[in-house]
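Engineer: the amino acid sequence is not available; the structure is as follows:
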């Protein structure tokens, strides 16, 4: 079987017991360990000058990482990736900014990373590239005469054409994406946005089978919703229920209900609106005052980006205002924790709570929603309140789906979740667990890689046919 090369902006920590084992890390590590392979990307370090990749061999997996200079980090990562693409892809054009120098840096760093990887590629390797930082990566490899099959998976949403066109080099970016052999999205609507952009711009056409001819290339465009391993999460949530952090929260609540939210500190997560909807619950249903608390865990992210500093200040201000309005001597309505917890401890905290509150303004999938359901006690499960703008909403009809811009609707959903009968909670949970098992993380990984390896097989057959034709001539 051909070797797999995974390319992502960051290479996940590889030390035993590392807390940063998210969905992407778990999924790609499984794939790499099965057949042996290479994981390539940024080390997370800022260096004085570029250099050859640092190689670390662990079992059948090779980790190849490179540092970024301060200029590269500012232009490629802080600049175009996270100040232009991230807000635009999450429909926050009001927060997006465009700078030609940053875009030039984005293209330059993609080319630099492609050149670094090209020296490590073997003829039969299959390459799987991840996320918005690396949209032009395949084109950079093609410019270096790399002909291997290359697939791309976008973890974020992909915006509709009118939104995408607010990014000045939008056509160049989409053309670069068509240098991949397989392009995958989280949801059908994201995939359709990509197809619509190409067809309405008269750049290409697609078939019902997901094959697209665009910009002189043929590629597969598909939907591959990322999953989790629900039974592993359920086991971890149960086994870690006696951890100190879990016991402390259980003791502090004194039998009160818990609404649990866990998100990176990001404006796309709808955190301020979430706090305000909880405030409306306490206003509209005063019987819940003193009986329920919202626990919001929001680890800091991109703290050197000014927009993220402002969202932290706004969130702290809202938490203080709401607590000042409703708090009692023995009850704090909102417990806001701006810190990280080990992932398995979070699963145990999910299990302890009665409501999972996941209401992003826009999200590619949102694995927290799936993790919350998986972590529940099937004999007394909590209820998931979920934004209709999270990709997970397509797969989880057992959730109470809400519009995160409608505070009254969210408040009503919280009230419904807190008072839902056990029989209904169990039925909703059972239905969602069955769906999570049927489309788990390995299903996502295997579906994408099967399509990518099909491309590899087809390319191999074509090359052999050309060689035979040449020989016959």
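Structural biologist: Perfect, I can see it now. No experiment lies behind these values; they were computed from the predicted model shown.

Engineer: contacts, neighbours, all on C-alpha from now
Structural biologist: Fine.

Engineer: in the chain, which strand is the longest?
Structural biologist: As assigned by DSSP state E, the longest strand anywhere in the chain is strand 37-47.

Engineer: who are the packing partners of it?
Structural biologist: Identification of packing neighbours for strand 37-47 by 3 or more CA pairs under 8 Å, 6 or more residues apart in numbering; DSSP states H and E yields strand 4-10, strand 61-69.

Engineer: to residue 140, which of these lies closest?
Structural biologist: Nearest to residue 140, of all those, is strand 4-10, at 13.3 Å by CA to CA.

Engineer: helix or strand right after the closest one?
Structural biologist: helix 23-35 (DSSP states H and E).

Engineer: isn't residue 188 up against residue 223?
Structural biologist: Yes. Taking contacts as CA atoms under 8 Å, residue 188 lies within contact range of residue 223: 5.9 Å.

Engineer: neighbour count for the two, which is higher?
Structural biologist: Neighbours per residue (other CA atoms under 10 Å) separate residue 188 from residue 223, with residue 223 holding more: 20 against 14.

Engineer: without its sequence neighbours, what residue ends up closest to that one?
Structural biologist: residue 185 (4.9 Å; CA to CA, 6 or more residues apart in numbering).

Engineer: could you check how far residue 264 is from residue 89?
Structural biologist: With distances taken as CA to CA, to the nearest Å, residue 264 is found 17 Å from residue 89.

Engineer: neighbour count winner among the two?
Structural biologist: residue 89 (22 against 17).

Engineer: state the distance from residue 431 to residue 363.
Structural biologist: On the measure of CA to CA, residue 431 and residue 363 end up 23 Å apart.

Engineer: who has more neighbours, those two?
Structural biologist: Neighbours were counted for residue 431 and for residue 363 using other CA under 10 Å; residue 363 has more, 24 against 14.

Engineer: for the residue nearest to the more buried one when sequence neighbours are not counted, give me its contacts.
Structural biologist: The shortest distance from residue 363 to any non-neighbouring residue, by CA to CA, 6+ apart, is to residue 390 (4.6 Å). For residue 390, the contact set (CA atoms under 8 Å, 6 or more residues apart in numbering) comprises 359-366.

Engineer: take a look at this one as well, against the first:
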């Protein structure tokens, strides 16, 4: 499983301010490969893992060790579709831009894009270099975003005021220094703006990548190309070294950089842009995808015959809940399988299909491995489960873990199981007596009850559900709606999760987590109880 973050990942001193920082890291670290646009984001992430969770990290190999797993952290800058952008630039008609030198800015309305900083720097540029008055135009395209939110509305007002003030300060009757467009721009039209502008100018205060600069480079198909000026805080800064860089917080330095870009010789522009275009074509969006998938495929899982059997066993099953931990030869494996719905499909009437002979043979094969400990959990009675499977040297759990038999002789039966049977039988009688219909189906599963009303006439179903739900609650059972049915369960302070922990502890001892890898496979919400226990 891979995860790629397109936005910046902050330094530890910033990240630690988030109240749920540890939970975020633990969630991300469930993935096997984690990618970022910039090397500094990789370093920030690994540093946060070490400081927040105590993970062992290796910067050279780009790895984080967390709960016995090795996670790969990769620097993989995202690219653009160069061929598509070049074609758009060729197809775009002449947009008749200003005859002056055109500085292009294309930004989404967002406070991290630094548009007010850009406008202030342009104002400083006109003040410092009056020789450019009436010879240069800033074409600022602002793309609407989150317009219903107050902070974005205020940002829009700030930008509007700055544009108005600068145009009023420097503009003449036939020259407006800032041409301001606030609307969505079609890709073909945007490619024309990229192609014909002399300078592309973007000043984000913090950005994961900012693909606009790469789009500009891909669109520079003319023999006399433009100049790319970008903030040093953009994620693209690490790879687009031929661009001119500025610090948007330093408006004087930014103004000087603008002047350098506008006065750069053609030879230098061609050299810089050719290098940028060559790199952009090589590291395009296709390369980004293939490189990330390569990192995924290179993740060193040690497959062996046992694991191939597991794959085959579930080749035609959808495992809704599945946790896989890297398995090495020195480790023991606890394989825990839910029976109904995972190993065998559940039929419409609530019954299950017969266990296929081939699956039965695979179970026997898996159970023969010395370091593999197989557990099968059923919602039915444990003795019936044993007859269905017919294998002596595996662990059986009946009634969703209320009964457990381990080959070493350990047997467990929950103290309330007998009372539970009586209460469910009593509830079944009460439902049959008081729902006053013979078309409802009541299925006693031993550890819970199903009230199926799919055969009841449509006009009576809502009333029947209300009555049945009231009876179930009156008997102190929990009601859970299902497809045309109600599930009635009695909470005993015991769950599949606790049953699995009990089994692991009985077999491997209380330190089982140090040398045992666990795979649990299930198919419904009831199996989530296992995943709430932090062992997978």
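Structural biologist: Here it is on my side, so go on. It should be emphasised that the depicted structure is a prediction, and the values quoted were computed from it without experimental measurement.

Engineer: could I get the TM-score for this pair?
Structural biologist: Superposed pair, TM-score by TM-score structural alignment, normalised by the length of structure 1: 0.64. Supporting alignment: 316 aligned residues with a CA RMSD of 1.9 Å.

Engineer: returning to what we had before: mean neighbour count, the helices and strands packed on strand 37-47 of structure 1: which tops it?
Structural biologist: The highest average neighbour count among those, using mean count of other CA atoms under 10 Å, belongs to strand 4-10 at a mean of 22.

Engineer: where does it end up in structure 2?
Structural biologist: Under the alignment (TM-score structural alignment), strand 4-10 of structure 1 falls on nothing in structure 2.

Engineer: distance from that strand to the middle of the chain?
Structural biologist: 15 Å (CA atoms, centre = their mean, to the nearest Å).

Engineer: tell me which other helices or strands it touches.
Structural biologist: Strand 4-10 of structure 1 packs on helix 23-35, strand 37-47, strand 126-130, going by 3+ CA pairs under 8 Å, 6+ apart.

Engineer: okay if I get those as JSON lines plus distance to residue 377 of structure 1?
Structural biologist: As requested, the helices and strands packed on strand 4-10 of structure 1 are exported to JSON lines (distance: least, CA to CA, whole Å):
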{"stretch": "helix 23-35", "distance to residue 377 of structure 1": "22"}
{"stretch": "strand 37-47", "distance to residue 377 of structure 1": "36"}
{"stretch": "strand 126-130", "distance to residue 377 of structure 1": "34"}
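
Engineer: remind me, longest helix of structure 2?
Structural biologist: Longest among the helix segments of structure 2 by residue count, using DSSP state H, is helix 150-170.

Engineer: the helix or strand just after that one corresponds to what range in structure 1?
Structural biologist: Moving toward the C-terminus from helix 150-170 of structure 2, the next helix or strand (DSSP H and E) is strand 178-182. Using TM-score structural alignment, strand 178-182 of structure 2 lines up with residues 334-338 of structure 1.

Engineer: what does the matching stretch rub up against?
Structural biologist: Contacts of stretch 334-338 of structure 1 (CA under 8 Å, 6+ apart): 293-300, 316, 319, 322-323.

Engineer: residue nearest the middle of structure 1, spatially speaking?
Structural biologist: Residue closest to the average C-alpha location in structure 1 (CA atoms, centre = their mean): residue 155, at 4.6 Å.

Engineer: what residue of structure 2 matches up with that one?
Structural biologist: Using TM-score structural alignment, residue 155 of structure 1 pairs with residue 6 in structure 2.

Engineer: so how far does the longest helix of structure 2 sit from its counterpart in structure 1?
Structural biologist: With mean CA distance after the TM-score superposition for structure 1, helix 150-170 of structure 2 departs from structure 1 by a mean of 0.8 Å once superposed.

Engineer: how far does stretch 323-342 of structure 1 sit from the chain's center?
Structural biologist: Centroid separation for stretch 323-342 of structure 1 versus its chain: 27 Å, with CA atoms, centre = their mean.

Engineer: rewinding a little: so which bit of structure 2 is the longest strand of structure 1 matched to?
Structural biologist: So strand 37-47 of structure 1 sits over no part of structure 2, by TM-score structural alignment.

Engineer: can you identify the element that follows that strand toward the C-terminus?
Structural biologist: Sequence order places strand 54-58 as the next helix or strand after strand 37-47 of structure 1, per DSSP H and E.

Engineer: how about the contacts of residue 390 of structure 1 in JSON lines, adding secondary structure?
Structural biologist: What follows is the contacts of residue 390 of structure 1, written out as JSON lines (DSSP: H, G, I helix; E, B strand; the rest coil):
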{"residue": "359", "secondary structure": "coil"}
{"residue": "360", "secondary structure": "coil"}
{"residue": "361", "secondary structure": "coil"}
{"residue": "362", "secondary structure": "coil"}
{"residue": "363", "secondary structure": "strand"}
{"residue": "364", "secondary structure": "coil"}
{"residue": "365", "secondary structure": "coil"}
{"residue": "366", "secondary structure": "coil"}
